[in-house]
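> output the structure for:
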Amino acid sequence: MVTAIVVAVLGAALVMGGFAALSKARDRVAVVDVAWGLAFVTIALLEAIVFPDTHSWVLAALVTVWGGRLAWHIARRSRGHGEDPRYEKMLGGPGWSSGAGKVITRVFLTQAVVALLISAPLQVAAAYDVRWWPAVWVGAVVWAIGLFFEVVGDAQLEAYKATPRESRPKILDTGLWGWTRHPNYFGDATVWWGLWIAGALALGWLPGLLTVWAPALMTYFIRNVTGAALLEKTMSQRPGWDEYAARVPLFFPRPPRR
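Got it, this is the predicted structure:
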């Protein structure tokens, strides 16, 4: 288990350290958003290389599909844009001019530590043998549901933004966005519940219980701290938002209401 933890630390350090150097060269802290998914991909692949069994490679494949798609989506979406206002507010100034130590500790080191915590089910799964293979496939199904919400939600949002303002509704409330106000964030959280089931819970009840805090922590942050909660503050200023919020749940989806 110690080796699995060391491997995860190495993977997170490689990705976040490399992207910190890239961020400094470009003077743009927001590149860390691309590093987020790639950190998990690197951790999962390194675990599979060091502990080469079918289970580790299945998990590595699932994480690579999710994390690679997320990194590609964020990189494409942010191309040509300046610094993200979130990081300017966090650092108290634009990019690296606020201080290298502040950028490294508050952004890159923090995200590296969070990635290590969230990836705990992958680390445990690499170190121990599978006990319940059916749980691996159940977890893969849950992972696929989450990926569906994330990918389709992102695609529907892109199509909405590509429509001229004068011919589109003020608020996107069709497709998955009529089931939940944040289908992409709900999908992100669901992906990690699937990886927990396929990774740690497949080892037995005890490993599952000892690591259930990892997907719970991911869900909490996505829903209440960094993802949906931040976006709600901006979106709630739009005309028609109150009516939309009354019909459509914040996070967990349900059939649309009239």
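
> for the rest of this, base every contact and every neighbour count on C-alpha atoms.
Noted.

> now do the contacts for the nearest residue to residue 197 once chain neighbours are set aside.
Sequence neighbours aside, residue 139 is the residue nearest to residue 197 in space, at 4.7 Å (criterion: C-alpha to C-alpha, 6 or more residues apart in numbering). Going by C-alpha atoms under 8 Å, 6 or more residues apart in numbering, residue 139 touches 193, 194, 195, 196, 197, 198, 199.

> spatially central residue in this structure, please.
residue 188 (5.2 Å; C-alpha atoms, centre = their mean).

> residue contacts, that one?
Per C-alpha under 8 Å, 6+ apart, neighbours of residue 188: 146, 147, 150.

> show the buried residues in those.
For the contacts of residue 188, a burial check counting by 16 or more other C-alpha atoms under 10 Å picks out 146, 147, 150.

> next, the first one: secondary structure please.
Which is residue 146. helix (DSSP: H, G, I helix; E, B strand; the rest coil).

> and the nearest residue to it once chain neighbours are set aside, how close does it get to residue 31?
Among residues not flanking residue 146 along the chain, residue 187 sits closest, at 3.8 Å (C-alpha to C-alpha, 6+ apart). Here the criterion is C-alpha to C-alpha, to the nearest Å. By it, residue 187 lies 22 Å from residue 31.

> how many neighbours does residue 74 have?
The number of residues packed near residue 74 is 16, by other C-alpha atoms under 10 Å.

> coming back round to it: between the contacts of residue 188, which is nearest residue 47?
Minimum distance to residue 47 across the contacts of residue 188 is 22.1 Å, recorded for residue 147 (C-alpha to C-alpha).

> right, and that closest one touches residue 64 too?
No - Residue 147 is not in contact with residue 64 according to C-alpha atoms under 8 Å; the separation is 12.0 Å.

> what sits in contact with each of the two?
Among the neighbours of residue 147, none is also in contact with residue 64 (C-alpha under 8 Å, 6+ apart).

> and residue 80, how close does it get to residue 103?
Separation of residue 80 from residue 103 (C-alpha to C-alpha): 21 Å.

> counting neighbours, go ahead and name the busier of the two.
residue 103 (22 against 7).

> could you look up the SS state of residue 257?
Strictly by three-state DSSP, residue 257 counts as coil.

> so who does it touch?
So residue 257 contacts 247, 248 (C-alpha under 8 Å, 6+ apart).

> change it to 10 Å
178, 179, 244, 246, 247, 248, 249 (C-alpha atoms under 10 Å, 6 or more residues apart in numbering).

> one more, for comparison:
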Amino acid sequence: MNPGTVAGVVGLGSVVAWATVTVTFLVARRRGRYDTIDTAWGVGFALIAVCSLMLVRAGFAGAVPSGGPGWLATILTVVWGGRLALHLHLRNRGKPEDPRYREMAAKARRFPAGRMYFRVYLTQALVMWFVALPVQFAQFGGAGQHPASGVAVWVGICVWLLGFVFETVGDEQLRRFRSRPENVGEVLRTGLWRYTRHPNYFGDACVWWGLYAIACHQPAGAATLLSPVLMTWLLANGTGKPLLERDIARRRPDYAAYVRRTSGFLPLPPKRE
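Model (predicted):
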């Protein structure tokens, strides 16, 4: 694989990520809501996948397309990103801005807009670009593919499908639960939420491990291991679960008991009191 080809395609991904968050930031400023980035998160991954596929298919700097795995990784990324963007848009529509963003903006007393752009938006652009690397590497083909590369692709499909089902079903179960007035202030303890406090985050991590497995159809793709590792760490220990749960116990008194019984990330049978 030509290093110049890889650098060009990966560089395109960084430009697409930067352009996505910058345009989103301008829209957010106009709307007066910094949580607009939530909707753009999935869209950014889809745009990176599509743009890099077009560049590889065009033979940029002698790039050799991978064929099936490249198309597959791109389509799965677009499906995941499109669903997530639509879900978050509908979830946030007509509601107050996410308090996490309001809190971050309030702490930035001087030049809050600039601080939000550099600390939140550009940080998300960097993460978006890095996590999307397996998708871009999956689009390359050429010599050096192992005879068992097809197995990696099938494993990737199965893991991606597991994650997509967990994320989609978990989000829908939570949406229905919150739509009922009698559940205001209550904690969802049924369905997938009985086995993990964050089935959507667990599913998200599986999606990216699945895409990484597809990228492993050729040796260079295996080098993007840190991409799904970073996404999993962010969901389980970074800006995902810990940030979301930081003040939820104060808003929902029964949540502490739910935490004691229910796994924080991996789906496991609930513990007995």
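
> ok so, going back, okay if I get the contacts of residue 188 of structure 1 as CSV plus distance to residue 76 of structure 1?
Formatted as CSV, these follow (distance: C-alpha to C-alpha, whole Å):
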residue, distance to residue 76 of structure 1
146, 21
147, 18
150, 16
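
> now, which of those sits nearest residue 209 of structure 1?
Residue 209 of structure 1 lies nearest to residue 146 out of the contacts of residue 188 of structure 1, by C-alpha to C-alpha, at 21.3 Å.

> the aligned residue in structure 2 for that closest one: what's it in contact with?
Structural alignment (TM-score structural alignment) places residue 146 of structure 1 against residue 163 in structure 2. Contacts for residue 163 of structure 2 (C-alpha under 10 Å, 6+ apart) come out as 80, 157, 169, 199-210.

> could you redo the last one with a cut-off of 6 Å?
Applying C-alpha atoms under 6 Å, 6 or more residues apart in numbering, we find residue 163 of structure 2 in contact with 203, 204, 206, 207.

> now do the helices in the stretch 1-150 of structure 1.
In the stretch 1-150 of structure 1, the helices defined using DSSP state H, counting those that start in this stretch lie at 2-26, 32-50, 54-78, 85-91, 100-103, 110-118, 120-127, 133-162.

> residue 1 of structure 1 - how many residues pack around it?
12.

> right, and it touches residue 128 too?
No - under the criterion of C-alpha atoms under 6 Å, residue 1 of structure 1 is not in contact with residue 128, lying 8.0 Å apart.

> joint contacts of these two?
Counting by C-alpha under 6 Å, 6+ apart, residue 1 of structure 1 and residue 128 have no common neighbour.

> what about the aligned residue in structure 2 for residue 49 of structure 1, how many residues nearby?
Mapped onto structure 2 by TM-score structural alignment, residue 49 of structure 1 lines up with residue 54. Neighbours of residue 54 of structure 2 under the rule other C-alpha under 10 Å: 14.

> tell me the buried residues in stretch 20-31 of structure 1?
By 16+ other C-alpha under 10 Å, the buried positions in stretch 20-31 of structure 1 come out as 20, 23, 24, 27, 28, 29, 30, 31.

> tell me the counterpart residues of that stretch in structure 2, please.
Stretch 20-31 of structure 1 covers residues 25-36 of structure 2 once aligned (TM-score structural alignment).

> and stretch 63-80 of structure 1, by the same measure?
On structure 2, the counterpart of stretch 63-80 of structure 1 by TM-score structural alignment is residues 77-94.

> which residues touch the matching stretch?
Stretch 77-94 of structure 2 has contacts (C-alpha under 6 Å, 6+ apart) with 39, 42, 43, 46.

> if I look at residue 49 of structure 1, how far off is residue 122 of structure 1?
Relative to residue 122 of structure 1, residue 49 of structure 1 is positioned 13 Å away (C-alpha to C-alpha).

> quick one: the corresponding residue of structure 1 for residue 45 of structure 2 from residue 131 of structure 1, how far?
Under the alignment (TM-score structural alignment), residue 45 of structure 2 maps onto residue 40 of structure 1. The spacing between residue 40 of structure 1 and residue 131 of structure 1, counted by C-alpha to C-alpha, is 24 Å.

> post-alignment, stretch 9-26 of structure 2 versus structure 1, mean distance?
Stretch 9-26 of structure 2, aligned to structure 1 and superposed, deviates on average by 1.6 Å (mean C-alpha distance after the TM-score superposition for structure 1).

> what comes up buried for that stretch?
Per 16+ other C-alpha under 10 Å, stretch 9-26 of structure 2 contains these buried residues: 9-10, 12-14, 16-18, 20-22, 24-25.

> with these in mind, which one is nearest to residue 224 of structure 2?
Nearest to residue 224 of structure 2 among the buried residues of stretch 9-26 of structure 2, counting by C-alpha to C-alpha, is residue 10 at 11.8 Å.

> what lines up with the closest one in structure 1?
Checking TM-score structural alignment: residue 10 of structure 2 goes with residue 5.

> give the burial count for the residue nearest to that match when sequence neighbours are not counted, as a bare number.
Nearest-residue entry for residue 5 of structure 1: residue 123, 6.2 Å, with adjacent residues in sequence omitted and distances by C-alpha to C-alpha, 6+ apart. For residue 123 of structure 1, the neighbour count with other C-alpha under 10 Å is 27.

> touching, residue 123 of structure 1 and residue 4? I think so.
Yes - using C-alpha under 6 Å, residue 123 of structure 1 is in contact with residue 4, at 5.3 Å.

> what is in contact with the two at once?
By C-alpha under 6 Å, 6+ apart, no residue touches both residue 123 of structure 1 and residue 4.

> residue 247 of structure 1 pairs with which position in structure 2?
Taking TM-score structural alignment, the alignment pairs residue 247 of structure 1 with residue 261 from structure 2.

> distance of the nearest residue to that match once chain neighbours are set aside relative to residue 246 of structure 2?
Leaving aside its sequence neighbours, residue 261 of structure 2 sits nearest to residue 271 (C-alpha to C-alpha, 6+ apart; 4.6 Å). Using C-alpha to C-alpha, one obtains 22 Å as the distance from residue 271 of structure 2 to residue 246 of structure 2.

> next: residue 153 of structure 2.
Residue 153 of structure 2 sits 38 Å away from residue 246 of structure 2, taking C-alpha to C-alpha as the criterion.

> among these two, which residue is more densely surrounded?
Comparing residue 153 of structure 2 with residue 246 by other C-alpha under 10 Å, the one with more neighbours is residue 153, at 24 against 9.
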